[in-house]
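Asker: Need a 3D model of the sequence below.
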Amino acid sequence: MPHTDPTPAAASAASPSSTDSPSAAAASAARIDAALTGPGAPFAVVRAQDGAQAGSLVYASGPRTLREFAETTWAFGDQAFLIGAERSYSYGEFFAAASALACRMTEEYGLRPGDRAVVAMRNHPEWQIAFWAAQLAGLVAVPLNAWWTEGEFAYALDDCEPRVLLVDGERLPRVAAWAEKAGARVVVFHHRDGAVPVGAERYDDLPAPDPLAAPPEVEIRPEDDATIMYTSGTTGRPKGAVATQLAQVGAALNPRFHAAASALGRGVIPGQGPAPVTLMTFPFFHVAAFTSFYAAMAAGGSLVVMRKWDAEEALRLIREHGVTHYAGVPVTALQLLAAAERADDRLESLQMLNTGGAAAPPDLVARLTARYGERIEPRNGYGLTETSGGVLANFGADYRLHPGSVGRPTPVTEVRITGPAGEALPEGEIGELWLRGQSLVRGYWRDEVATAEAFTDGWFRSGDLALVRDGRVSIVDRIKDMVIRGGENVYCVEVEAALHEHPDVEDAAVLGVAHPALGEEVAAVVRLRPGATVTADELRAHVGRSLAAFKVPAHVLVRDEQLPRNPTGKILKRELRGVVDEEVGALRRSEEGA
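Answerer: Below is the predicted model of the structure:
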């Protein structure tokens, strides 16, 4: 455990640009913050003096390793934890299964703390057994994108060199050749047909777990590596972001803090009432899922697991299991609300709609409020692979008032808005968002150059443009996505939000295209709702009513098909760019010819 300063640090991770006269909402948030983070409070913080988190704020109490965090869930016993289509697990059954697999990996496979264990499968309940078995054994869990091709898997496997692969039958053909060549052990889940390769065994063939057996006796330290999570790779080859045990337990405590702050904001004592039932639609390998399942496990809640997203099936599961919390990317949340409207489903059990993984259009909370009033609490936030999940959150009344914000930081997250030279900018000015805190990764796996480029004196440079007002952070755009039109900055997120406000727009992406005189001009790709008749010119006029003329897309291209997205819900603009450049070029040539 890193040495910490015994003097409690500031109760809130305030931005350097905070003001002396905060708004009433900010003052209320500060009072709640103080109640939760003061000396002796459950989320009190101190400043670490050494280790990977040196200089950062860390929680003063609570678990210091993921094994400690997991061991506390054993107390939930027969409460339902994982609810799948084929098999469900109580907390007791889950912990016994994870302990048995952890013992097998240490005793039978000879794995030792620090060895890497890849987890690659769909959102089966057994994904959680595999991941937590790795943590109970002191291994470094490496969740890989289940959508990857064989070549993409091979790149990551060569990079992290795992000694064991925990995969489902669908992923097995994509990793089997690598495993055989490397001599890695393989455990295959949900594989009923065909033989398994040499060195592999079916999980279903392993001995039944002993419900009284303990996990293996291994030493796990807070400074040890816990996970390697590969970035989404939207701008190049994925990099392996390495989080320590202390960083991941910080990530596990962050959603607990926001849940407590939300409860106090509603006048409710935190922790009272029945355990939450969460419909999990994030892929488990994505960092947004970690925020959700950490929150569920801390409260003894249940995770209803979807194998594949389907809005109508989601409605059925919500009704069948009395789902209280929805967790997913904004596009699936919008589809859920649309399906509920078509079915006249009042979502009676739902108490929270939580989105992450991609920017939420401001009209999402407006649509939720228009149909359900204030009964369902909206929540969104901000997090990255490099922050091990959500570190900012916006919820409840504050979210309804400020739907374009991603909220306020956790107590162990410090925020800085910087100019080109890394200087702190005043309140309200747009600059790059820098972050520092307990849950940040220590760097990139075996990549000192990338680590040095991303981190400065413990601060992570996010690459996002943002501003802070009254302690509330708003993300403006990705630095690389900003369009510079004739010297004027156009933030794509702002234009996308304006397009989303039109009732006929289902999805939208804004990007820059080259222009001989202006340098760049703004283009938009739009998918309309079924039956919509709005024209491109009408959409341009709609944007022009709320934004300056230079921000209005010069070109609006309407699509029937869904816009390309990665598994986390982010639009893949690189896949759109070539097609957009071609279409815009054809339009210009046509206009010149006319």
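
Asker: Please count neighbours and contacts with C-alpha atoms only from this point.
Answerer: Noted.

Asker: Can you work out which other helices and strands pack against the host helix or strand of residue 158?
Answerer: Using DSSP states H and E, residue 158 falls within helix 150-160. Packed against helix 150-160 by the contact rule (3 or more Cα pairs under 8 Å, 6 or more residues apart in numbering; DSSP states H and E) you find helix 172-182.

Asker: buried ones in the helix it packs on?
Answerer: Of all the residues in helix 172-182, those buried under the rule 16 or more other Cα atoms under 10 Å are 172, 174-176, 178-179.

Asker: these two touch, right, residue 25 and residue 398?
Answerer: Yes - between residue 25 and residue 398 there is a contact under Cα atoms under 8 Å: 7.3 Å.

Asker: The two: which is more packed in?
Answerer: Neighbour count, other Cα atoms under 10 Å: between residue 25 and residue 398, residue 398 has more, with 18 against 15.

Asker: what residues are up against that one?
Answerer: Contact partners of residue 398, counting by Cα atoms under 8 Å, 6 or more residues apart in numbering, are residue 25.

Asker: Then residue 435?
Answerer: For residue 435, the contacting residues are 413-416, 459-462, by Cα under 8 Å, 6+ apart.

Asker: what kind of secondary structure is it in?
Answerer: For residue 435, the assignment made with DSSP: H, G, I helix; E, B strand; the rest coil gives strand.

Asker: Distance check, it against residue 57.
Answerer: For residue 435, the distance to residue 57 (Cα to Cα, to the nearest Å) stands at 11 Å.

Asker: Next: residue 114.
Answerer: Shown here: residue 114 relative to residue 57, a distance of 26 Å by Cα to Cα.

Asker: quick one: which of those two has more around it?
Answerer: Comparing residue 114 with residue 57 by other Cα under 10 Å, the one with more neighbours is residue 57, at 29 against 16.

Asker: check contacts around that one.
Answerer: Residue 57 touches 9, 45-48, 411-414, 437-438, counting by Cα under 8 Å, 6+ apart.

Asker: ok, back up a step: and which of the contacts of residue 435 is nearest to residue 295?
Answerer: In terms of Cα to Cα, no member of these lies closer to residue 295 than residue 413, at 17.6 Å.

Asker: which stretches of the stretch 451-594 of the chain form helices?
Answerer: Per DSSP state H, counting those that start in this stretch, the stretch 451-594 of the chain carries helices over the ranges 492-500, 536-544, 573-593.

Asker: now, of those helices, which is deepest in the fold?
Answerer: Most buried of these, by mean neighbour count (mean count of other Cα atoms under 10 Å): helix 492-500, with a mean of 22.

Asker: tell me what that helix is packed against?
Answerer: By 3+ Cα pairs under 8 Å, 6+ apart, helix 492-500 packs against strand 472-478, strand 505-515, helix 536-544.

Asker: one more, for comparison:
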Amino acid sequence: MSPAPETLPAVLDEAARRSGSRRLVFPEAGQSCTVAELAHRSALFADVLLTHEVGRDEVVGLLAEPGAAFFTAFFGVLRHGAAATAMPALTGLGSARAQAERLAPLVDTTRMRHLVVAPELAACAEHLTRLRPTLRLIPMDAAGTVARTGDPDPSALAIVQFTSGSTSAPRGVTLTHSAAVHGVEALARACEVTGQDVWVNWLPHYHDFGLVTDLVQLFHGGDLHILSPLTLIRRPRAFLEYVAASGGTCLAGPDFCYQRMAEVADPDWISTLDLSRLRLCLNGAEPVRPETLERFARAVEAAGAPPNVLCPGYGLAEATLVAALSVPGAPPRIAYVHREHLAAGRIERVLPGDRAAKAVVSAGRPVASVRTRVIDSDGKPCPEGALGEIQLMGRSLTTAYLHDEAVTAASFDGPWLRTGDLGFLLDGHLFIAGRSKEMIIVRGVNYFPEDAEAVAKAVPGVHRERCVAFAMRPTDPDEHLMLVAESESEDPAEHTRLAGEIAARISGHLGLAAVRVHIVPPRWLPKTTSGKWRRGAARDRLLAEAPPARGR
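Answerer: All right, here's what the predicted structure looks like:
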């Protein structure tokens, strides 16, 4: 028996030999190709890099919309022996100049010399070269004349993945071929992916959730359909209609995308769809809300989907996406714990209807490539039922942040990666409580921002449940919890009324008088490229604008 392939190009070639007729479909671009064609085209693209004098071991940027050309270039770069980083840009998301300004720090962080550019983002690339004149552009639609099939060393750098929101101060996660292969394999096994699966993906390829789930399906599944991220966000009904028409079995995304689909899935409409093949909907990258599990399950059940299709998990770019995952098809595990005691670091089970109950969804158990532990503030392992920082170790993890020794040193506790996430273990299952750096401390008492946000979202007048909470002026005598909520109203009197109601509800729910609320227009709150709220960026913007505080 031949040894298992240990690099991403070798895994692609093995998939092409095994089942090369499987297809990648890009319906909005009117493109498709087989896995075998992708393997061959990527070998030709490696020749393009050679003619452009791209050095081995350098980091090459990829700037493209979803399409076959991106994956051709991605694997071509890896075959050449260089590392690839997908740049976060899409047409329709700001001007070409504005996007170029956001990309310039990524060029600096990677010390990038070459950028492979698709025609649809040529204007952005041109602006970028004006900002960084030493950057050389390579057309993504170029074709080589010789198929170059060299295989890099498994320990060589393969992917640089920028963490969510890291654009002004970019932090590049480095993944070797070996780490990426182990991570993709672990996720495929945990998801029980087979050649019968049809994966419909909308997640951007420049985010780890999108890229790694694409690779899982490319290497281990059946056909892969990739839509624009804007399709689900702007036209969730059209996305669900496509899932039904293509016989989709697997989806992935953060909690908000399932909220979005459940919002538009009225029974009369969704019952006309056939979602009976849907079996797995990965839910991760942000806190999983119990109400989302219930609403989405109820919505797709009306279209014939089996129960418990939502599969909560926990992951991060540093772990090649996945660290823990629930069992596909199993009922979700929800722990109801005392909110105040949890914030203080203790886990006390309460009844679901208890006024102090906080519902926390299990992320499942660690996947095969990862070991997990929870550490207290003294650096000692926590027993089950105690809150602490989640740390990870395993074959699919990064070992460094690109060109940043100080951040790398601060991010590891010996061989263990410090995630900065708070969680606890119950019955061997991992529960995620929040981010340690986002914990709100007011007069010595801890509060989770998600608790305040959950209260505010339910207040009529908050636009599309869009709000964030964070600590403001965290020093005496004026420390308080600040919540910023979006509203469609332009009436200052309505803003005052809405802010007062939100503040009163949060104060009553959390037992906290030091609450202030500020109302902003729609689309004011910043998000990451994967759709997560950027609480720190919202606080910085609020401080820059110096608004009058409303609330208590």
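
Asker: Overlay them and tell me the TM-score.
Answerer: Laid over one another, the chains give 0.80 as their TM-score (TM-score structural alignment, normalised by the length of the second structure), with 496 aligned residues with a Cα RMSD of 3.4 Å.

Asker: about what we covered before: out of the helices and strands packed on helix 492-500 of the first structure, nearest to residue 526 of the first structure?
Answerer: Among those, strand 505-515 comes nearest to residue 526 of the first structure, with 4.5 Å by Cα to Cα.

Asker: other SSEs contacting the closest one?
Answerer: Strand 505-515 of the first structure sits against strand 483-485, helix 492-500, strand 519-528, helix 573-593, with contacts defined as 3+ Cα pairs under 8 Å, 6+ apart.

Asker: how about those in a markdown table, adding distance to residue 539 of the first structure?
Answerer: What follows is those, written out as a markdown table (distance: least, Cα to Cα, whole Å):
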| stretch | distance to residue 539 of the first structure |
| --- | --- |
| strand 483-485 | 19 |
| helix 492-500 | 7 |
| strand 519-528 | 9 |
| helix 573-593 | 17 |
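
Asker: between the ones you listed, which one is nearest to residue 79 of the first structure?
Answerer: Across those, closest to residue 79 of the first structure is helix 492-500 (Cα to Cα), at 41.0 Å.

Asker: and for that closest one, what are the contacting residues?
Answerer: 361-363, 476-477, 481-483, 505-511, 539, 542-543, 546-547, 551-552.

Asker: average gap between that helix and the second structure?
Answerer: Aligned to the second structure and superposed, helix 492-500 of the first structure gives a mean residue distance of 3.5 Å (mean Cα distance after the TM-score superposition for the first structure).

Asker: Give me the angle between that helix and strand 472-478.
Answerer: With axes from the mean of the first three to the mean of the last three Cα atoms, to 10 degrees defining the directions, helix 492-500 of the first structure sits at 100 degrees from strand 472-478.

Asker: returning to what we had before: let me know the closest of the contacts of residue 435 of the first structure to residue 242 of the first structure.
Answerer: Of those, the one sitting nearest to residue 242 of the first structure (Cα to Cα) turns out to be residue 460, at 13.3 Å.

Asker: The closest one contacts residue 451, correct?
Answerer: No - look at residue 460 of the first structure against residue 451 with Cα under 8 Å: they stay out of range, at 9.4 Å.

Asker: which residue packs closest to whatever residue of the second structure lines up with residue 406 of the first structure, ignoring adjacent ones?
Answerer: In the second structure, residue 406 of the first structure lines up with residue 363, judged by TM-score structural alignment. Leaving out its chain neighbours, the residue that sits closest to residue 363 of the second structure by Cα to Cα, 6 or more residues apart in numbering is residue 313, at 4.2 Å.

Asker: swap in residue 333 of the second structure?
Answerer: Nearest residue to residue 333 of the second structure, sequence neighbours excluded (Cα to Cα, 6+ apart): residue 362, at 5.4 Å.

Asker: wait, isn't that neighbour in contact with residue 429?
Answerer: Yes - using Cα under 8 Å, residue 362 of the second structure is in contact with residue 429, at 6.3 Å.

Asker: between the two, which one's more packed in?
Answerer: More crowded of residue 362 of the second structure and residue 429, by other Cα under 10 Å: residue 362, with 27 against 18.

Asker: OK, contacts around that one?
Answerer: Residue 362 of the second structure neighbours (Cα under 8 Å, 6+ apart): 312-313, 326, 332-335, 429-432.

Asker: how about a markdown table for those residues, with distance to residue 25 of the second structure added?
Answerer: Putting the contacts of residue 362 of the second structure into a markdown table (distance: Cα to Cα, whole Å) gives the following:
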| residue | distance to residue 25 of the second structure |
| --- | --- |
| 312 | 26 |
| 313 | 26 |
| 326 | 28 |
| 332 | 32 |
| 333 | 35 |
| 334 | 37 |
| 335 | 40 |
| 429 | 36 |
| 430 | 35 |
| 431 | 36 |
| 432 | 35 |
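
Asker: between those residues, which has the most around it?
Answerer: When neighbours are counted by other Cα under 10 Å, residue 313 leads these with 29 neighbours.

Asker: Please, where are all the helices along the stretch 1-150 of the first structure?
Answerer: Counting by DSSP H, counting those that start in this stretch, the helices of the stretch 1-150 of the first structure are 24-37, 66-73, 91-107, 125-136, 150-160.

Asker: The second one corresponds to what range in the second structure?
Answerer: Residues 8-15 of the second structure are where helix 66-73 of the first structure lands when matched by TM-score structural alignment.

Asker: Have a look at how far, on average, that stretch is from the first structure.
Answerer: Mean for stretch 8-15 of the second structure is 1.5 Å (mean Cα distance after the TM-score superposition for the first structure).

Asker: Contacts for that stretch, please.
Answerer: Contact partners of stretch 8-15 of the second structure, identified using Cα under 8 Å, 6+ apart, comprise 5, 35-36, 39, 75, 78-79, 151, 177, 180-181, 218-220.

Asker: tell me which of those residues is nearest to residue 481 of the second structure?
Answerer: Of all these, residue 481 of the second structure sits closest to residue 180, with 39.9 Å by Cα to Cα.

Asker: Cool, thanks, signing off.
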